[in-house]
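Visitor: sequence plus the predicted model coming up.
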Amino acid sequence: MPEGEHPLEQFILDKRRERIDTVLKSRTRSLTVVLDRVHNAHNISAVIRSADAFGIQDIHYLGDHLDLSSGITIGADRWVDVHKYNSAADLLNCLKQDAYEIVVLMPPDKLRGEIPSFAVHNLPFDRNLALVFGNEKEGVGPEIVRAATMSAFIPMNGFVESLNISVAAAITLYCSTLGDRTRKLGETEKAQIKDRWLREEVRGSEAILKRLDTQS
């Protein structure tokens, strides 16, 4: 086995190994997604799928029950890390520890100029941002709104004033990829995530690793 190669890499096709390495190069943790009491399983699953598609590694979910639709995620939940919280205080404390600035997605008139508001394509994606998408009916909760340092909105030209949460998330995350502004993972983070992905990818990975360990 070549030096520096993960022991499980020998059990996957070269094409799949190259795909894993390519995806890792585009992964970021400087941008994360927060779902605040979003209840619809299809919406949650679609956001997770978009997060994976646009290079987001972490999703934070605030709520009692986290339900996913496998037909919507199409396995994307295997490749992102979903962190669940039962209270806004715990969520905010975690985001603060990781030095995220909180961005709430809502129309600018709702906050009446209390914090800076950006069209999503103008957000400062070169900074550590936590994008918060709120409940389908009530929006982002007041505790999180009070902790936000900026808000964001999607410019619209039609009669509708809002978009489905999964559509809004996809548009916003796509904008984050323009200009390559997000900070990519360090080598240690890449190695840790690659280890988890390979364990997920290779059937019987734990038994294989145990056997290889006894042989070395």
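Guide: Done, it's in. Numbering: from 1, shown residues only.

Visitor: going forward, measure contacts between C-alpha atoms and count neighbours the same way
Guide: Noted.

Visitor: now do the end-to-end distance for stretch 66-85.
Guide: By Cα to Cα, to the nearest Å, the extent of stretch 66-85 from end to end equals 10 Å.

Visitor: now what about it, what contacts it?
Guide: By Cα atoms under 8 Å, 6 or more residues apart in numbering, the list of residues contacting stretch 66-85 from outside reads 39-42, 44-46, 48-49, 51-52, 56-64, 91, 197, 200.

Visitor: so which of those residues sit within strands?
Guide: Residues of the contacts of stretch 66-85 located in strands (DSSP state E): 58-62.

Visitor: so how do I select the buried members of those in PyMOL?
Guide: Buried residues within those, by 16 or more other Cα atoms under 10 Å, are selected in PyMOL with:
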select buried, resi 58+59+60+61+62
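
Visitor: chain center to the lengthiest helix in the chain: distance?
Guide: Longest helix in the chain, counting residues (DSSP state H): helix 187-201. Put simply, helix 187-201 sits 16 Å off its chain's centre (Cα atoms, centre = their mean, to the nearest Å).

Visitor: for it, buried residues please.
Guide: So, applying 16+ other Cα under 10 Å, buried residues of helix 187-201: 190, 193-195, 198-199, 201.

Visitor: tell me the helices and strands packed up against it.
Guide: On a contact count with 3 or more Cα pairs under 8 Å, 6 or more residues apart in numbering; DSSP states H and E, helix 187-201 meets helix 14-26, helix 205-215.

Visitor: could you give the angle of it to helix 14-26?
Guide: 140 degrees (axes from the mean of the first three to the mean of the last three Cα atoms, to 10 degrees).

Visitor: next one: R181 from L68, what distance?
Guide: 30 Å.

Visitor: pasting the second one now:
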Amino acid sequence: MEFLKITSAANPRIKEAIRLRERRHAEGENLIVIEGMRVIETALSAGVKIHEIFFTNHFGTGKEGRAILKTLAKKGVSIIEIAEPLLRKISDTETPQGIIAVVSYELSSLESLPALQNPLYAVADGVREPGNLGTIARISDAAGADAVILLEETCDILISKAVRATAGSIFHIPVVRARSETFVKWLHDRGIMLTVTSRDSALSVFDAKLDGPVALVFGNEAQGISSVIRKAADLSLKIPIYGKAESINVAMAAAVCIYEAARQRKSGQGCNGL
């Protein structure tokens, strides 16, 4: 297959891809840059609109590379071959995988979330590290949570590092950005329990009843849960530390809590702590 080739960094398409990767967006623009064949395959299988593909000759000559490019070409995607140095300008990784895509993506809203009988939400309250935030989304997807909610001061989940950390899960699970006060009212109006984690809590996550409607909140890496959410919380939990580690990071905490809630749902038996 023959594709359009671009060799100059001054080309408008290259400049536009860099602008999108840097998240310098115009109002109402819903395009993001994603990297790597697996994430692009996930977007493709999820029905995400793929607008443009940039790939290197090395990627395009491999068996898997040829196959995905053929699939994308059949779907009418604009496919452009560029040199390695140009791909590195678009990429924000030290070792790009040879393929980058510009795709449509729009965050959901609280109002757009379906009314569920027994929802499980993961909430990031001021999480600042993109890798942590992306991992929380990936964990939420894997455990069967119904949405990921991003509150104020939480970093942009659509920057490349965060999207990579989701491993494509961002295309499987709704992601919502909301203000804390609005979110708290939305939960209480629907009878959903607001649950936070705190090392000072007396109740272990393994002794709590988490098989009902619940939103599990995970706070800033350094400061923890914000005062607005902490004051509004219906329940505070701790993750017990049995060994000598001082603590675990926010993504690890999310994995423990979300999977405990998922386990209780699957078993049909909540714990007796509440």
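Guide: Arrived safely. Computed from a predicted structure; not experimentally measured.

Visitor: which residue numbers in the second structure go with the longest helix of the first structure?
Guide: Using TM-score structural alignment, helix 187-201 of the first structure corresponds to no residues of the second structure.

Visitor: do the same with stretch 39-53 of the first structure
Guide: Mapped onto the second structure using TM-score structural alignment, stretch 39-53 of the first structure covers residues 128-142.

Visitor: what is the neighbour count of D211 of the second structure?
Guide: Counted by other Cα atoms under 10 Å, the residues lying close to D211 of the second structure total 21.

Visitor: residues in contact with it?
Guide: D211 of the second structure sits next to 261-262, 264-265, 268-270 when contact means Cα under 8 Å, 6+ apart.

Visitor: quick one on the thing from earlier: which of R181 and L68 of the first structure has more neighbours?
Guide: Legend: neighbour count by other Cα under 10 Å for R181 of the first structure and L68, higher for L68 (18 against 14).

Visitor: so where do the strands sit in the stretch 151-274 of the second structure?
Guide: Remark: strands assigned in the stretch 151-274 of the second structure by DSSP state E, counting those that start in this stretch are 175-177, 193-197, 214-219, 235-237.

Visitor: which of the ones you listed sits most buried?
Guide: strand 214-219 (a mean of 25; mean count of other Cα atoms under 10 Å).

Visitor: what's the average distance of that strand to the first structure?
Guide: Following superposition, strand 214-219 of the second structure is found to deviate from the first structure by 0.8 Å on average (mean Cα distance after the TM-score superposition for the first structure).

Visitor: just how off-centre is that strand within its chain?
Guide: Offset of strand 214-219 of the second structure from its chain centre (Cα atoms, centre = their mean): 15 Å.

Visitor: which other helices and strands contact it?
Guide: Short answer (3+ Cα pairs under 8 Å, 6+ apart): strand 214-219 of the second structure packs on strand 120-125, strand 193-197, helix 250-267.

Visitor: what sits up against that strand?
Guide: With Cα under 8 Å, 6+ apart, strand 214-219 of the second structure has contacts from 118-127, 192-197, 224-226, 250, 253-254, 257-258.

Visitor: can you check which part of the first structure it sits on?
Guide: Going by TM-score structural alignment: strand 214-219 of the second structure matches residues 129-134.

Visitor: do stretch 233-241 of the second structure as well
Guide: Under TM-score structural alignment, the match for stretch 233-241 of the second structure is residues 148-156.

Visitor: quick one: distance of the matching stretch to the chain centre.
Guide: How far stretch 148-156 of the first structure lies from its chain's middle: 18 Å, per Cα atoms, centre = their mean.

Visitor: got the contact list for it?
Guide: Identification of contacts with stretch 148-156 of the first structure by Cα under 8 Å, 6+ apart yields 101-108, 115-120, 123, 168, 172.

Visitor: buried ones among these?
Guide: Among these, those classed as buried by 16+ other Cα under 10 Å are 101-108, 117-118, 120, 123, 168, 172.

Visitor: a markdown table for those residues, including distance to K84 of the first structure?
Guide: Converted to a markdown table, these look like this (distance: Cα to Cα, whole Å):
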| residue | distance to K84 of the first structure |
| --- | --- |
| E101 | 19 |
| I102 | 17 |
| V103 | 19 |
| V104 | 18 |
| L105 | 20 |
| M106 | 22 |
| P107 | 26 |
| P108 | 28 |
| S117 | 27 |
| F118 | 27 |
| V120 | 25 |
| L123 | 26 |
| A168 | 21 |
| T172 | 22 |
